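Trainee: using only what follows, build the 3D model:
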Amino acid sequence: MTEVERRAPRADAARNRDQLLAVATRMFMSAGAEPSMRAIAREAGVGIATLYRHFPTRESVVDAVYRDQVVRLTTGARELLDRLPPAAAMRHWMDLFGDWIAAKSGMLDTLLAMTESGEIAHAETRTELLAAIATILDAGRVAGDLRDDATADDIAASLIGIFTVAPRPEHDARASRLLNLLMDGLRPTVRG
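Mentor: Have a look, this model is predicted:
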C-alpha cells in the first residue's frame, strides 16, 4: 500500500462524513434546541459509531459545521461573482449568510462554550466574513451597481439585525422581504 493510499480516506468513509456534515447542518438550521448526536446519526442513516469515528465529540460536529459554513461564505462570494453581476451576487450571498446564522442558532450553546474557551476564534471569522462582503462590494462599485459609501461593516450589521428579527427558516418570507429592502438601499442613487 502506498503512502497516499494509507492517508486517503476510503470513498465510503468520505461519503459518510459528507452526509453527516450535511445532515448536522440541516438539523442545526431547523432545530429549536441542539439535536442529539444519536439523532444526527439516525437522520444520516449511519450508526452512532460511524458518527463518533468522524466526530468524536459534540464540539467536533459543531466545529465542522461552523467551519464548513464559513468556507461556504468566504468562497461563495467569489463563486457568486464569477457567475452573477455584483448586486445579484450580494443578494444571493445574503441568503448564504442567513443559512449560516440559522445553523449557528441550532448549535448556540456549544458554539458559545467553544468561543469562550478559544476553540473558535470569533475575531478571525468576522475578518473573513467582512473580507467576503468587501469583495462583492468592490466589484459592485466598479460595475456601478452598488453604492460607494456602503461598508462591509454596514452590511454585516444590517444582516445581523435582519436575521435577529426574522430568523430562518421560520420567517423566510419576512427575511427575504427585508433583504430585498436592504438591497434596494445598497443600489446607487440616481441623481438628476
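Trainee: can we go C-alpha only for contacts and neighbour counts from here?
Mentor: Will do.
Trainee: could you name the helices and strands sitting against whichever helix in the chain runs longest?
Mentor: Looking across the chain with DSSP state H, the single longest helix is helix 58-83. Judged by 3 or more CA pairs under 8 Å, 6 or more residues apart in numbering; DSSP states H and E, the packing partners of helix 58-83 are helix 11-30, helix 86-105, helix 108-117, helix 122-143.
Trainee: what about 10 Å?
Mentor: Using 3 or more CA pairs under 10 Å, 6 or more residues apart in numbering; DSSP states H and E, the elements in contact with helix 58-83 are helix 11-30, helix 37-44, helix 48-54, helix 86-105, helix 108-117, helix 122-143.
Trainee: ok now the first one, how far from the chain's centre?
Mentor: On the basis of CA atoms, centre = their mean, to the nearest Å, the separation between the geometric centre of helix 11-30 and that of its chain is 15 Å.
Trainee: and that helix, which residues are buried?
Mentor: Within helix 11-30, the residues scored as buried using 16 or more other CA atoms under 10 Å are 16-17, 19-30.
Trainee: wait, which of those residues is closest to His92?
Mentor: Closest approach to His92 among the buried residues of helix 11-30 (CA to CA): Met29, at 17.8 Å.
Trainee: any idea how far that closest one is from Trp93?
Mentor: Met29 is 17 Å from Trp93, where distance means CA to CA, to the nearest Å.
Trainee: ok, Gly106 next?
Mentor: Taking CA to CA as the measure, Gly106 falls 20 Å from Trp93.
Trainee: Leu137: neighbour count?
Mentor: Using other CA atoms under 10 Å, Leu137 is surrounded by 26 other residues.
Trainee: please generate a structure for the following sequence too, so the two can be compared:
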Amino acid sequence: MRADARKNYNHLLSVARDVFMEEGANASLRDIARRAEVGLGTLYRHFPSREALLEALLRSSFEALATRADELQKSGDSADALMLWLQEIIAFTHEHRGVIAPMVNAIEDPNSALHASCITLRAAGAALLARAQADGRARADLNGSELFDLIAALAWLREQPSHAPRADRLFSVIAGAILEIPKKSKARSHPGIQTKECP
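Mentor: Prediction:
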C-alpha cells in the first residue's frame, strides 16, 4: 500500500472508531467519510462493506478474546473459566454498541468479512463449554452455537436502557441454567456469579 493510501486507511480507521463509539455500529458510513474529509468512494475502496470496516476495527479485540479463551482453558476450575469468558465477551459487546447484530449475522454468512473472526470466537466458547461439560460442571445438552446465542441475547439486553438494570440478574439466571452444580455444594452460590434482586 502506498504511503498516501496507508495514511488515508489509518485516518479512516481512527475516525470510524470515534464515530462507532459515539453512535454504535450502525453509524452512517457517509458521516464517517465526511468527518474524515474524504469521499465516500475512498472509504469504500479501503472498506467495501460495513462488516469489512468493523473487522478492521475489531480484529485485535477478537484475537484477544480468542487468546483469552485459550488461557482460561488452563485455569483450575472449568466452570469459573467459562463464566469469566462469558462475562468478558458480553462486556466487549457492551463497549462496542450495536456490534452484536452484525456478529450474529456474520456467523451465518461465509461471505461476511466478520465471518472468520466470529466463527473463531464461537469455537473458543465451545471449547470452554466442552471442558466444563467433560468435568461435569456444565449441562451436557448445550452446544457452542447455543452458547453463542445466549451471549448474543445477554449482550442485546445490556444495550436496552430499560432492561440493562436486570442484565446482571439475568446473567446469573442463565449461568445457573448452563452450569451443573455438584450435589454436595448446591446450597453454595457459584463464586463467579453475582446474585442480585431484580429491581
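Trainee: where does the TM-score land?
Mentor: After superposition, the two chains reach a TM-score of 0.57 (TM-score structural alignment, normalised by the length of the first structure), with 174 aligned residues with a CA RMSD of 4.7 Å.
Trainee: returning to that earlier point: can I get the helices and strands packed on helix 58-83 of the first structure in TSV with distance to Leu186 of the first structure?
Mentor: Listed next are those as TSV, based on distance: least, CA to CA, whole Å:
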stretch	distance to Leu186 of the first structure
helix 11-30	28
helix 37-44	39
helix 48-54	42
helix 86-105	8
helix 108-117	30
helix 122-143	9
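Trainee: just tell me what Thr93 of the second structure corresponds to in the first structure.
Mentor: Taking TM-score structural alignment, the alignment pairs Thr93 of the second structure with Trp100 from the first structure.
Trainee: for the closest residue to that match other than its chain neighbours, give me its contacts.
Mentor: Nearest residue to Trp100 of the first structure, sequence neighbours excluded (CA to CA, 6 or more residues apart in numbering): Gln69, at 5.8 Å. Shown in contact with Gln69 of the first structure (CA atoms under 10 Å, 6 or more residues apart in numbering): 25, 63, 75-76, 96-97, 99-101, 103-104.
Trainee: who's in contact with the alignment partner in the first structure of Asp149 of the second structure?
Mentor: Using TM-score structural alignment, the equivalent of Asp149 of the second structure in the first structure is Ala157. Counting by CA under 10 Å, 6+ apart, Ala157 of the first structure touches Thr151.
Trainee: so is Ala157 of the first structure in a helix, a strand, or just coil?
Mentor: Assigned by DSSP: H, G, I helix; E, B strand; the rest coil, the conformation of Ala157 of the first structure is helix.
Trainee: related to what we said a few turns ago, Leu178 of the first structure is nearest to which of the helices and strands packed on helix 58-83 of the first structure?
Mentor: helix 86-105 (10.8 Å).
Trainee: so who does Glu63 of the second structure touch?
Mentor: Residues near Glu63 of the second structure by CA under 10 Å, 6+ apart: 69, 117, 120-121.
Trainee: try it again at 8 Å.
Mentor: Ser117 (CA atoms under 8 Å, 6 or more residues apart in numbering).
Trainee: after superposition, how close is the helix or strand where Leu179 of the first structure lies to the second structure?
Mentor: If you go by DSSP states H and E, Leu179 of the first structure is part of helix 172-186. In the superposition with the second structure, the average deviation recorded for helix 172-186 of the first structure is 2.0 Å (mean CA distance after the TM-score superposition for the first structure).
Trainee: list the helices and strands that helix packs on?
Mentor: If contacts are counted by 3+ CA pairs under 8 Å, 6+ apart, helix 172-186 of the first structure sits against helix 86-105, helix 152-165.
Trainee: let me know the angle separating it from helix 152-165.
Mentor: Taking axes from the mean of the first three to the mean of the last three CA atoms, to 10 degrees, one finds helix 172-186 of the first structure and helix 152-165 inclined to each other by 160 degrees.
Trainee: show me the contact partners of helix 172-186 of the first structure.
Mentor: 87, 91, 94, 146-147, 150, 158-159, 162-163, 166-168.
Trainee: ignoring the adjacent residues along the chain, who's closest to Leu51 of the first structure?
Mentor: Ala41 (5.9 Å).
Trainee: contacts only, for that neighbour.
Mentor: Residues near Ala41 of the first structure by CA under 8 Å, 6+ apart: 20, 47-48, 50-51.
Trainee: one more: Phe148 of the second structure?
Mentor: Counting by CA under 8 Å, 6+ apart, Phe148 of the second structure makes contact with 122, 125.
Trainee: identify the residue of the second structure aligned to Gly118 of the first structure.
Mentor: Taking TM-score structural alignment, the alignment pairs Gly118 of the first structure with Asn111 from the second structure.
Trainee: any idea how far Ala56 of the second structure is from its match?
Mentor: 15 Å.
Trainee: higher neighbour count, these two?
Mentor: Taking other CA under 10 Å, Asn111 of the second structure and Ala56 do not tie; Ala56 has more neighbours (13 against 10).
Trainee: so what's that one closest to, chain neighbours aside?
Mentor: Leaving out its chain neighbours, the residue that sits closest to Ala56 of the second structure by CA to CA, 6+ apart is Leu13, at 7.8 Å.
Trainee: okay but that neighbour is in contact with Glu55, surely?
Mentor: No. Look at Leu13 of the second structure against Glu55 with CA atoms under 8 Å: they stay out of range, at 10.7 Å.
Trainee: right, I'll call it a day here.
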